[in-house]
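Student: sequence plus predicted model, see below.
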Amino acid sequence: MTAITESNTTHQPVRKELLIDGYEVVIGIEIHCQLNTKSKIFSSSSTKFGNEPNTQASIVDLGLPGVLPVLNAGLIERALKFGIGVNAELGMLNTFDRKNYFYPDLPKGYQITQMENPIVGKGYIDVIVNEGEKNEYGKRIGITRGHLEEDAGKSVHDAVPGMTGIDLNRAGTPLIEIVSEPDMRSSKEAVAYIKAIHQLVTWLDISDAIMAEGSFRCDCNVSVRQPGEEFGTRTELKNLNSFRNIENAINREIERQIDIIEDGGKVVQATMLYDPEADETRIMRTKEDADDYRYFPDPDLLPVRLEQETVDAIRASIPELPVVRRERFGTELGLSEYDARVLTGSRELADYFETVLEAVGKQHAKLTANWIMGDLLGALNKEDKTITDSPISEVQLAGLLKRLNDNTLSGKLAKQVFTALYDGEGGDDADAADKIIEAKGLKQETDTGAIKAMVEEVIANNQAMVDEYKGGKEKAFNGLVGQVMKASRGKANPQQVNQILKEILG
């Protein structure tokens, strides 16, 4: 596997190839990840996405006089899983604070968060930058903290032309805000980090992390400096809803800041908006400092002290993490680094692979990987589906591969059976492939006598091709093989065809 060559890169010299016009880029990321509890952080209101506006905001979410928040215990388990997943210090004492600011979609006029005592402390995650490319490299990104907080509502622009509406359904939805160290030195590194966090939270099943629905949102803090100098003035890019937009927005902001400095100006600390149509960043508002939010302890919420037994139980419940599973696929199954990465792209995909492999045998790991990564994922990608949408179950694919392994099917015939399975033929059972083979007459011909007869007939009918082969043209041999396979309607065993042809032609 690719080694992680850098630790906390705040203290590392920048890679020369990452300098832009002589400037070093410094990037830190804040990720707001909604946790997948059914109810909100301090109330019993539903967290379901897509309901009619303002139909699931209770009096607690609105902060009406006389109501008291009650912490949802499910958040503790999910946050601890994340902390363990990023090798972090865990906060055994948790307190909550009020972050005060006015915005139309913040009904209470303050947000309940964790300022002084977050549940997740310092940790790290290892990422692969430029994955699959020649200039691929590993890097360790530090994590400063992960704290619990409630989400705000949502401003809906132009629902009525010229007006902005407020939807408070999201108000009070539980979040973990994940704050990185300023360790990233390019947009590629930033995207690699965000993808790694995205994979982790879905792998641990603590969030659906659907960016299009706002359950996984990223704010990117960007600054530039001359190598070796103090950090420059940072700006914060907000409301980025895709990996592509994140990379483009960071690149445009880098260009904007360098242009300002080169023209003799100064970068102003601000919140930035990225316009994907114009492919440019622009200032939304000047940025506040922490003091502007007047943090103070929330008087309605008692501290939460965790017991070690709770942490130990949660640690024991965590599934094998992606990096560990990749290593095992390489060491135990002999898969290449690329294959192992693809197959651990999601927990569901890795589980699918291992379920199929359990049925066909570990000695067939490479064959199983090839069919899943090539034929199955290729078909799913064409329809913009994931492995969870696969019309071919694990037992069905295992049944197909067993028939390939015992020479009932050739590779060509197996693809025909695969297509039929994908189209829903053969039923849902493990013998679905067998039913298709029987119904369509797709069993491979392995009888030596029958194949020899076909070979002899092809030789007799293609004397010119035979003479070319004997004259030294190797391509003619492939032509003869093709004629035999055509005569057998693709059912003859290719290895036997090759062997018998060579024997007869001398």
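Tutor: Ah, there it is.
Student: could you use CA atoms for every contact and neighbour count after this?
Tutor: Will do.
Student: and the strands in the stretch 201-350 of the chain?
Tutor: 216-225, 235-240, 270-275, 280-286, 296-297, 304-305 (DSSP state E, counting those that start in this stretch).
Student: let's bring in a second model and compare:
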Amino acid sequence: MAAYEAVIGLEVHVQLSTASKLFCSCPTSFGQPANSNVCEVCAGMPGALPVVNRQAVHYAALVGLATNCEVHRRSVFARKNYFYPDLPAGYQISQFDMPICEHGHLDVTVDGRSKRIGITRIHMENDAGKNIHAQGENISYVDLNRAGTPLVEIVSEPDMRSSQEAVAYLKALYGIVTYLGVCDGNMEEGSFRCDANVSIRPVGATAFGTRTELKNLNSFRNVQRAIEYEIARQQDALADGEAVVQETRLYDAVKNVTVSMRGKEEAHDYRYFPDPDQLPVEISAEEMERWRSELPELPQHRMARFLEMTGLPEAEAEVLVQSRALADFFESAAAASDARKAANFILGPLMRELNARGGDFSQCAMTADGLAELVRLVDKGVISAKIANDIFPDLFSTGAMPENYVKERGLVQISDSSALEAAVDKVLADNPAEVEAFKGGKTKLMSFFVGQIMRATRGKANPAMVNELLQKKLS
């Protein structure tokens, strides 16, 4: 089979976390009764005049600044004309030849190698409604609650060559928009979604192959699986002497296949023209400087600093910056304790608790001060690492401060040498055969003795002192 390389570009739609829609005052809240968040403007009634939401412009500019784009101080809204039941006006208000942001880039790292992904443009637009196809009924419904919700569409250059690069780029974008606070990042509710354009070409070729557009990609895992399937499908088609057809395909996550949705032989002619109801969007120099000053430390830069603080492998440091709330939590805990040990508690027991609860950090009742105190208790020998791990679920869910918690429950580590010596002597006396075997060369039995002593003391024995006493008595 001929050797091919993939050419991948992503179109990412980011729902902006404004309280109201892009051109009217209707709320953007999710999960409301159908058609309850609707007015004359978002319902596309003739004569209703839209007025742009200035907060949406602010948020779009922040995304552009954070992705190294040129943010234009003047941009223009246009009408994108097409007919679909969930588009009541018969056109979408978007931006065409004068978008708010252009010519940006993001740097991502895959398998230890850095790759720069170009960003062609970022433009604002209002979302369409939602078609609901009732099962068992020959009828469809339209819910316009989502119509008019503010979006930015981030269009990449076709610079990605693997599914791994596509996911790394998508995760980088996700981190940026959630750190900025301009998007809640809820992929299940459609707040952050993407379409992938995928083609293949012989290795060394410069001309692009025929591309397909993949839709219904609602998780990072599905983006990777869908792209990998589509690359393989196109390779098989060419190997069989078939042509790749330009079309839109849906990804079926259950079957892990892409299926044809509609042909797309030519680019759609949306007959764009400037929206006559909208004045150009103007951003003053003072506004631009003020917005630039609002930019937080973004995930990529924060991770580099965390790597230096902790000496962790890159994959583990990446976990610490997966959300701004978690990164803030770690940084506060690290400032009041040992950074590497605080990170280890987050990467181990804290992530275990989060994963058991669906990964929602808001469910963590433990404070950063609480985690720092737990690290210090272990460092000082007040409790063992085992006890710390055992009590972590309670501390996570209740927010109790560790020092009071262990004192109230009698969990303070036994570091009294006479008490430990008595426990060691009893375990050795109760296991004479193992003592003889150890002295005969079976040194792996040391862990057996330690385990017996920890069991006898309910995990409260100081492990370092136990090992020291055992070495002394068994030598």
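Tutor: Ah, there it is. Note that the structure is a prediction, hence the values are computed from the model and not measured.
Student: circling back to that earlier point, deepest-packed of the strands of the stretch 201-350 of the first structure, please.
Tutor: Ranked by mean neighbour count, the strands of the stretch 201-350 of the first structure are led by strand 216-225 with a mean of 24 (mean count of other Cα atoms under 10 Å).
Student: would you check the span in the second structure matched by that one?
Tutor: On the basis of TM-score structural alignment, strand 216-225 of the first structure is assigned to residues 192-201 in the second structure.
Student: chain center to the matching stretch, what's the gap?
Tutor: Mean-position distance between stretch 192-201 of the second structure and its chain equals 19 Å (Cα atoms, centre = their mean, to the nearest Å).
Student: check stretch 324-334 of the second structure too.
Tutor: Using Cα atoms, centre = their mean, the offset of stretch 324-334 of the second structure from its chain centre is 16 Å.
Student: can you list contacts of the match of strand 216-225 of the first structure?
Tutor: Stretch 192-201 of the second structure has contacts (Cα atoms under 8 Å, 6 or more residues apart in numbering) with 4-15, 174, 183, 185-187, 207-218, 223, 227, 230-231, 234-235.
Student: what sits against the counterpart of residue 170 of the second structure in the first structure?
Tutor: Using TM-score structural alignment as the criterion, the counterpart of residue 170 of the second structure in the first structure is residue 194. Applying Cα under 8 Å, 6+ apart, we find residue 194 of the first structure in contact with residue 31.
Student: excluding its backbone neighbours, what's nearest residue 199 of the second structure?
Tutor: Nearest non-adjacent residue to residue 199 of the second structure, counting by Cα to Cα, 6 or more residues apart in numbering: residue 211, 4.3 Å away.
Student: to which residue of the second structure is residue 285 of the first structure aligned?
Tutor: Match for residue 285 of the first structure (TM-score structural alignment): residue 262.
Student: before we move on, the earlier item: the match of strand 216-225 of the first structure vs the first structure, average offset?
Tutor: Stretch 192-201 of the second structure, aligned to the first structure and superposed, deviates on average by 1.4 Å (mean Cα distance after the TM-score superposition for the first structure).
Student: mind checking how far the counterpart of residue 327 of the first structure in the second structure is from residue 320 of the second structure?
Tutor: Residue 327 of the first structure maps onto residue 304 in the second structure, with residues paired by TM-score structural alignment. Residue 304 of the second structure sits at a distance of 11 Å from residue 320 of the second structure (criterion: Cα to Cα, to the nearest Å).
Student: again with residue 351 of the second structure
Tutor: 10 Å.
Student: the two - which one has more neighbours?
Tutor: residue 320 (25 against 17; other Cα atoms under 10 Å).
Student: what does that one correspond to in the first structure?
Tutor: Residue pairing (TM-score structural alignment): residue 320 of the second structure is matched to residue 343 of the first structure.
Student: which residues touch stretch 202-214 of the second structure?
Tutor: Residues contacting stretch 202-214 of the second structure (Cα under 8 Å, 6+ apart): 2-5, 7, 195-201, 226, 244-251, 258.
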